[in-house]
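> Just to be clear, the model below is a prediction. Sequence and coordinates:
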Amino acid sequence: MSVRSLASLCLLAAVAFAVPAQEKRVHHHADLSDHAHDDTHGFQYDHEAFLGKEEAKTFDQLTPEESKDRLAKIVDRIDTDKDGFINHAELHYWIKHRQRSYISENVNRHWKDYDKNEDDKIAWEEYKNTTYGYYLGEEFDDIEDKATYKSMLTRDERRFKTADRDGDGIATREEFTAFLHPEEFDYMKDLVVQETVEDIDKNGDGKINLDEYIGDMYTPEEGESEPEWVQTERKHFTESRDANKDGYLDSSEVAHWILPGEVDHAANEAKHLIHDTDTNKDEKITKKEILANWNMFVGSQATNYGEDLTKRHDEL
């Protein structure tokens, strides 16, 4: 990706963030499902949590027999210790894996753009040359906002080095995922906070005052009265965000704001599926128990047992 295309992406991002931005910086993990978790009205939440949103759509088009056959193969993959049982840890790991599948799919789509020597790794030099390319030799001299692009390069390098856990200057697929999606990795969270402070802290004192906090979300038009949501954000800053009441947000207060503690929905879903499937109440489930409750795990909306089905996907 060239600097020109990078600038275009920045412009698109600016348009996307033109709506009230008071919650845009808060990092939440992806939802397990777009559906309400209410088993009295069906198991679509469980299907999307267990399979991932895209794969759940595939299973919706299968006959019950096909769904059960594919589910049996999935169970074998979940049973990592091959003891014939699925325990909470194994099911939790599987659901978390499916929850993050959209991220890995995104990384896979762009991998070839950066892995120029096709060694299944991405060196910092590969990323830098692909992203900034021609302009590196010119020291950004022919770019109007030279300082901005130099800052972007410095920031990218710092993030790359932080994601590169073994410090060899080369990112594995996992490390490159952490580089692109740092909010998903615990060891990157300090960097996420640091980048947020740098984005909002206009006077460079390393902390965020009320004007900077509001200015990141809202710039008034001439003669415009302040919207109610902005007034609400002012109260949030003084009453809750600024925990020590010193008039600023420091790094720990920013972390509390943008990285809120969250319920582990994947752990809760694993517990729910085991509870409703574990007939002998030994807190683990067998393939037989899972297949007996196949409609909870994968389900099927096909009613004609093979008629009018859409094109089959490859076997998992």
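Everything's here; your move.

> going forward, measure contacts and count neighbours with C-alpha atoms only.
Noted.

> show me where the stretch 201-316 of the chain has helices.
In the stretch 201-316 of the chain, the helices defined using DSSP state H, counting those that start in this stretch lie at 210-215, 228-236, 251-258, 265-277, 287-292, 294-297.

> among those helices, which is the most enclosed?
For the helices of the stretch 201-316 of the chain, the stretch with the most neighbours on average is helix 294-297, a mean of 21; neighbours defined as mean count of other Cα atoms under 10 Å.

> what about the residue lying closest to L291 once chain neighbours are set aside, distance to K288?
Counting by Cα to Cα, 6 or more residues apart in numbering, K68 is the residue found nearest to L291 once chain neighbours are left out, at 6.5 Å. When Cα to Cα, to the nearest Å is the yardstick, K68 and K288 sit 11 Å from each other.

> Name the residues of the helix or strand that contains A178 that come out as buried.
Assignment of secondary structure by DSSP states H and E places A178 within helix 173-180. Buried residues in helix 173-180, defined by neighbour count with 16 or more other Cα atoms under 10 Å: 173, 175-180.

> Turn the residues you listed into JSON lines, including distance to H272.
As requested, the buried residues of helix 173-180 are exported to JSON lines (distance: Cα to Cα, whole Å):
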{"residue": "R173", "distance to H272": "32"}
{"residue": "E175", "distance to H272": "32"}
{"residue": "F176", "distance to H272": "33"}
{"residue": "T177", "distance to H272": "30"}
{"residue": "A178", "distance to H272": "30"}
{"residue": "F179", "distance to H272": "33"}
{"residue": "L180", "distance to H272": "32"}
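
> Which member of those residues is positioned nearest L9?
For these, the closest approach to L9 (Cα to Cα) belongs to L180, at 14.4 Å.

> who touches the nearest residue to that closest one once chain neighbours are set aside in this structure?
Distance criterion Cα to Cα, 6+ apart; nearest residue to L180, sequence neighbours excluded, is V107 at 8.0 Å. The contact partners of V107, by Cα atoms under 8 Å, 6 or more residues apart in numbering, come to 176-177, 180.

> Going by distance to K235, which of these wins?
L180 (33.2 Å).

> Look up how far E239 lies from that closest one.
As judged by Cα to Cα, L180 and E239 stand 33 Å apart.

> hold the first one in mind and look at this next one:
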Amino acid sequence: MSRLISTHLIAFLACLALVNAAVVHTHGSHSLHKEREEDGAYSPRDKNHIASDEHNAEFDHEAILGSVKTAEEFDHLTKEESIRRLRILLVQMDLNGDGAIDKRELKAWIMRSFKLLSEEEAKERQEDADENEDGKITWEEYITDTYGSDEGDDTLPSYNEQLIADDKVMWDVADTNKDNILEGEEWMAFSHPEENPRMLPTILAQTLKGKDLNHDNAIDFQEYIGERGTEHDKEWLLVEKHKFDHELDSDGDGKLMGAEILSWVVPSNEEIAGEEVDHLFETSDDDQDGILSFDEVVAHHDTFVGSEATDYGDHIHNIHQFTDEL
């Protein structure tokens, strides 16, 4: 009987490992196009900000910890250990040493976290694609990792041809020394073009190429909506029209051009960080004095860093339940 339990337990754990591995790998194996939001936004920060119309708790944790891996580690900690480590972070956040965190300090910390998160993501993508582990990514390695085969392979779906062509344009701009190999800052520019000023003209050009159907170097509302208009109801269209008119079309001429297009497809990390600061203060500033004391943050530690989180706990619970049933 014990041998039977052991066999089934090993199988169960193996399944969990496969699921977790799949989740980890999906991020690194997608092209730039598949990283984009449904509405065209490039920013991975904005992508994770809201989940199912509610604030994403994981986003909060990553915005404070600056690492997906560290956030996952905190999920496995006891409440006491999570709070102990959070207090250490608070001392680092507290730039003026007054024992509290104001909005300016919290925003600076979150902007730092965004940079660290991008570097972590770029490193993971590089490790996925770097077949010979030399710390550099060749075009061939990127194509194989992203699309599953070499460029020009007849087995690739035909719709990938345009995606590969667009990726190559972005690749060539990132490849400053023109050796067709990306490393260091070059790879960072390619994997996170929205965060590199020299990549923005290419993002703008590729957005116009894909959206500007009448070739007037602008995007009107119908072009902005595109095929999404057939997938949503009238209420959604009204919300998008309000966003187009009052948030994106800054000069009110009925179309998006230049910087207006970039403000749409490349959401500002500054704005996202500001929204996150407001959210954390609304959640944790109990006395509403405009600053967060260390005690207030600790009282809401689960909002900032989490602890004893669920995925790991759920797995353990499922294992025990599984063995009990056997």
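Looks like it arrived, so ask away. Quick caveat, the model's predicted, so the values are computed rather than measured.

> Could you report the neighbour count for the residue nearest to L291 of the first structure?
Taking other Cα atoms under 10 Å as the neighbour definition, K68 of the first structure ends up with a count of 23.

> looking at it, it is touching W294, isn't it?
Yes: under the criterion of Cα atoms under 8 Å, K68 of the first structure is in contact with W294, at a separation of 6.4 Å.

> which other residues reach the helix holding A178 of the first structure?
The contact list for helix 173-180 of the first structure, computed with Cα under 8 Å, 6+ apart, reads 103-104, 107, 120-122, 159-160, 162-165, 184-185, 188.

> how does it look with 6 Å?
Contacts with helix 173-180 of the first structure, where a contact means Cα atoms under 6 Å, 6 or more residues apart in numbering, come from 160, 163-164.

> so how far is it off the chain centroid?
From the chain centre to the centre of helix 173-180 of the first structure is a distance of 12 Å (Cα atoms, centre = their mean, to the nearest Å).

> so how far does it sit from its counterpart in the second structure?
In the superposition with the second structure, the average deviation recorded for helix 173-180 of the first structure is 3.3 Å (mean Cα distance after the TM-score superposition for the first structure).

> State the next helix or strand along the chain beyond that helix.
helix 189-200.

> against the second structure, where does that next one fall?
The counterpart of helix 189-200 of the first structure in the second structure, using TM-score structural alignment, spans residues 200-211.

> buried stuff in the matching stretch?
Taking 16+ other Cα under 10 Å as the neighbour-count basis, stretch 200-211 of the second structure is seen to contain the buried residues 200, 202-204, 206-208, 211.

> again with stretch 160-175 of the first structure
For stretch 160-175 of the first structure, burial by neighbour count (16+ other Cα under 10 Å) applies to 160-165, 170-173, 175.

> From those residues, which land in strands?
Per DSSP state E, strands hold the following members of those: 170-171.

> between the buried residues of stretch 160-175 of the first structure, which is nearest V254 of the first structure?
When those are compared for distance to V254 of the first structure, the smallest value, 19.5 Å, is given by T162; criterion: Cα to Cα.

> Tell me which residue of the second structure lines up with the closest one.
Matched to the second structure by TM-score structural alignment, T162 of the first structure sits across from V173.

> separation between its match and S43 of the second structure?
In terms of Cα to Cα, V173 of the second structure sits 19 Å off from S43 of the second structure.

> what does E276 of the second structure give?
Distance check for E276 of the second structure against S43 of the second structure: by Cα to Cα, it reads 15 Å.

> Would you map the strands across the second structure?
Under the criterion DSSP E, the second structure carries strands at the ranges 50-51, 54-55, 100-102, 137-138, 181-182, 219-220, 255-256, 291-293.

> Let me have those in TSV, extended by distance to F304 of the second structure.
As requested, those are arranged in TSV below (distance: least, Cα to Cα, whole Å):
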stretch	distance to F304 of the second structure
strand 50-51	16
strand 54-55	13
strand 100-102	13
strand 137-138	36
strand 181-182	35
strand 219-220	39
strand 255-256	37
strand 291-293	12
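
> of all these, which lies closest to L238 of the second structure?
If we rank the strands of the second structure by Cα to Cα, the stretch that ends up nearest is strand 219-220, at 15.0 Å.

> Contacts for the closest one, please.
Taking contacts as Cα under 6 Å, 6+ apart, the residues outside strand 219-220 of the second structure that touch it are 212, 255-256.

> Just to check, M199 of the second structure is in contact with P193?
Yes: at 5.4 Å, M199 of the second structure counts as touching P193 under the criterion of Cα atoms under 6 Å.

> So the two - more neighbours on which side?
P193 (24 against 18).

> Check whether the more buried one really touches T202, as I assumed.
No: taking Cα under 6 Å as the definition, P193 of the second structure is not a contact partner of T202, at 8.8 Å.

> quick revisit: once aligned to the first structure, how far is the match of helix 189-200 of the first structure on average?
Its match in the first structure and stretch 200-211 of the second structure itself, once the structures are fitted together, sit a mean 2.1 Å apart by mean Cα distance after the TM-score superposition for the first structure.

> which residues are in contact with that stretch?
Taking contacts as Cα under 6 Å, 6+ apart, the residues outside stretch 200-211 of the second structure that touch it are E223.

> Show me what the helix ranked longest in the first structure packs onto, helices and strands only.
With DSSP state H setting the assignment, residue counts place helix 146-163 as the longest helix in the first structure. Judged by 3 or more Cα pairs under 6 Å, 6 or more residues apart in numbering; DSSP states H and E, the packing partners of helix 146-163 of the first structure are helix 173-180.

> I'd like the buried residues of stretch 200-211 of the second structure laid out as JSON lines, including distance to D233 of the second structure.
JSON lines is the format used below for those (distance: Cα to Cα, whole Å):
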{"residue": "L200", "distance to D233 of the second structure": "33"}
{"residue": "T202", "distance to D233 of the second structure": "33"}
{"residue": "I203", "distance to D233 of the second structure": "29"}
{"residue": "L204", "distance to D233 of the second structure": "29"}
{"residue": "Q206", "distance to D233 of the second structure": "28"}
{"residue": "T207", "distance to D233 of the second structure": "25"}
{"residue": "L208", "distance to D233 of the second structure": "26"}
{"residue": "K211", "distance to D233 of the second structure": "21"}
